[in-house]
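Participant: Show me how the following folds:
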Amino acid sequence: MNNEQLLQLVHDAADDKRAEDIVVLNMKGISLLADYFLVASGGSDRQVQAIAREVIDQANENDITVRSVEGFDAARWILIDLGDVVAHIFHRDERDYYNIERLWREAPVIEI
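Facilitator: Next comes the predicted model:
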């Protein structure tokens, strides 16, 4: 699976759990961490965990290595490292506070 297909899989998994305001940042040439950041949010701790769980389950079903998951238990900002795609799943309140899109504002937004 190439990076664009992985990105689509992560996007679809988040969308299936009704993630809000899904934004994809093209990090190529901007960050050495990943080629893409997917940023999404949920309205409750339970929804944030459900979105993250679906991303992880879809990755596992497609034999994609989940390198690490951070913040799952707190469910305020869950980071899922899939290699060239990193998913940031925020609780709505935390997303407004951290405003990761502003932090990486030089990264082009990709429409999916």
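Participant: rest of the way, CA atoms for contacts and neighbours
Facilitator: Will do.
Participant: residue nearest the centroid of this structure?
Facilitator: Ala87 (1.9 Å; C-alpha atoms, centre = their mean).
Participant: ok now the helix or strand where that residue lies, how far from the chain's centre?
Facilitator: In the assignment (DSSP states H and E), Ala87 maps to strand 85-91. Computed by C-alpha atoms, centre = their mean, to the nearest Å, the separation of strand 85-91 from the middle of its chain amounts to 3 Å.
Participant: Show me what that strand is packed against.
Facilitator: In this structure, strand 85-91 packs against helix 3-16, strand 36-42, helix 45-61, strand 77-81, with contacts taken as 3 or more C-alpha pairs under 8 Å, 6 or more residues apart in numbering; DSSP states H and E.
Participant: after the longest one comes which helix or strand?
Facilitator: Proceeding C-terminally, helix 45-61 gives way to strand 68-70 as the next helix or strand, assigned by DSSP H and E.
Participant: Give me every residue in contact with that following strand, excluding its own residues.
Facilitator: With contacts defined as C-alpha atoms under 8 Å, 6 or more residues apart in numbering, strand 68-70 is touched by Ile78, Leu79, Ile80, Asp81, Leu82.
Participant: ditto for stretch 1-20
Facilitator: 22, 35-36, 38, 40-43, 47-48, 50-52, 54-55, 58-59, 84-85, 87, 112.
Participant: one more to line up against the first:
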Amino acid sequence: MIQPEELLELVVDAAEDKKAMNLVALNLKGISLIADYFMICHGNSETQVQAIATEIRKRAEEKGARLRGLEGMDTARWVLVDLGDVVVHVFHRDDREYYNIERLWSDAKVVERV
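Facilitator: Got it, this is the predicted structure:
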């Protein structure tokens, strides 16, 4: 079973490999029962958003993580990849600022990369 921290690292690496922009990882432990971590990023086109989400799903499944949900791939404006302990939000650049979900979780700590 993959640990939440390892899954987060894998998700970040997969997103970076597809040139995701402005990656932010939030530690939700003790704040939310939804997940331990949110990772938020964006792509500059629908095609890039889909590529980022697809790469994250592929790598997570290769490591044995269970995909609990995948929403938004059809429009690729806001794709949600639910991996249980880690929930990934991949936005289209134009929609990220509008939804500003980082603000909703402003009490969460930003995870710094090691």
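Participant: Just give me the neighbour total for Arg59 of the second structure.
Facilitator: 16 (other C-alpha atoms under 10 Å).
Participant: An error on my part: the question was meant for Ile2 of the second structure.
Facilitator: 13.
Participant: Tell me the buried residues in stretch 47-66 of the second structure?
Facilitator: 48-57, 59-60, 65 (16 or more other C-alpha atoms under 10 Å).
Participant: Oh, that last question was meant for stretch 68-83 of the second structure, not what I typed.
Facilitator: Those would be Gly72, Met73, Ala76, Arg77, Trp78, Val79, Leu80, Val81, Asp82, Leu83, for stretch 68-83 of the second structure by 16+ other C-alpha under 10 Å.
Participant: try stretch 95-104 of the first structure
Facilitator: Arg95, Glu101.
Participant: do the same with stretch 25-40 of the second structure
Facilitator: For stretch 25-40 of the second structure, by 16+ other C-alpha under 10 Å, it's Ala25, Leu26, Asn27, Leu28, Ala35, Asp36, Tyr37, Phe38, Met39, Ile40.
Participant: how about the closest residue to the third one other than its chain neighbours, what does it touch?
Facilitator: Meaning Asn27 of the second structure. Of all residues not flanking Asn27 of the second structure in the chain, Tyr37 sits nearest, at 4.8 Å (C-alpha to C-alpha, 6 or more residues apart in numbering). Contacts for Tyr37 of the second structure (C-alpha under 8 Å, 6+ apart) come out as Pro4, Leu8, Ala25, Leu26, Asn27, Leu28, Lys29, Asp85, Val86, Val87.
Participant: and the angle for the helix or strand containing the third one with strand 86-92?
Facilitator: Spelled out, it's Ala25 of the second structure. Assigned by DSSP H and E, Ala25 of the second structure belongs to strand 21-27. Going by axes from the mean of the first three to the mean of the last three C-alpha atoms, to 10 degrees, strand 21-27 of the second structure is angled at 150 degrees with respect to strand 86-92.
Participant: about what we covered before: how much does the helix or strand following the strand holding Ala87 of the first structure stray from the second structure?
Facilitator: Once the chain leaves strand 85-91 of the first structure, the next helix or strand it forms, by DSSP H and E, is helix 92-98. Compared with the second structure after fitting, helix 92-98 of the first structure deviates on average by 0.5 Å (mean C-alpha distance after the TM-score superposition for the first structure).
Participant: For the buried residues of stretch 47-66 of the second structure, please prepare CSV with the additional fields distance to Asp13 of the second structure.
Facilitator: CSV is the format used below for the buried residues of stretch 47-66 of the second structure (distance: C-alpha to C-alpha, whole Å):
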residue, distance to Asp13 of the second structure
Gln48, 15
Val49, 15
Gln50, 16
Ala51, 13
Ile52, 10
Ala53, 12
Thr54, 13
Glu55, 10
Ile56, 9
Arg57, 12
Arg59, 10
Ala60, 11
Ala65, 15
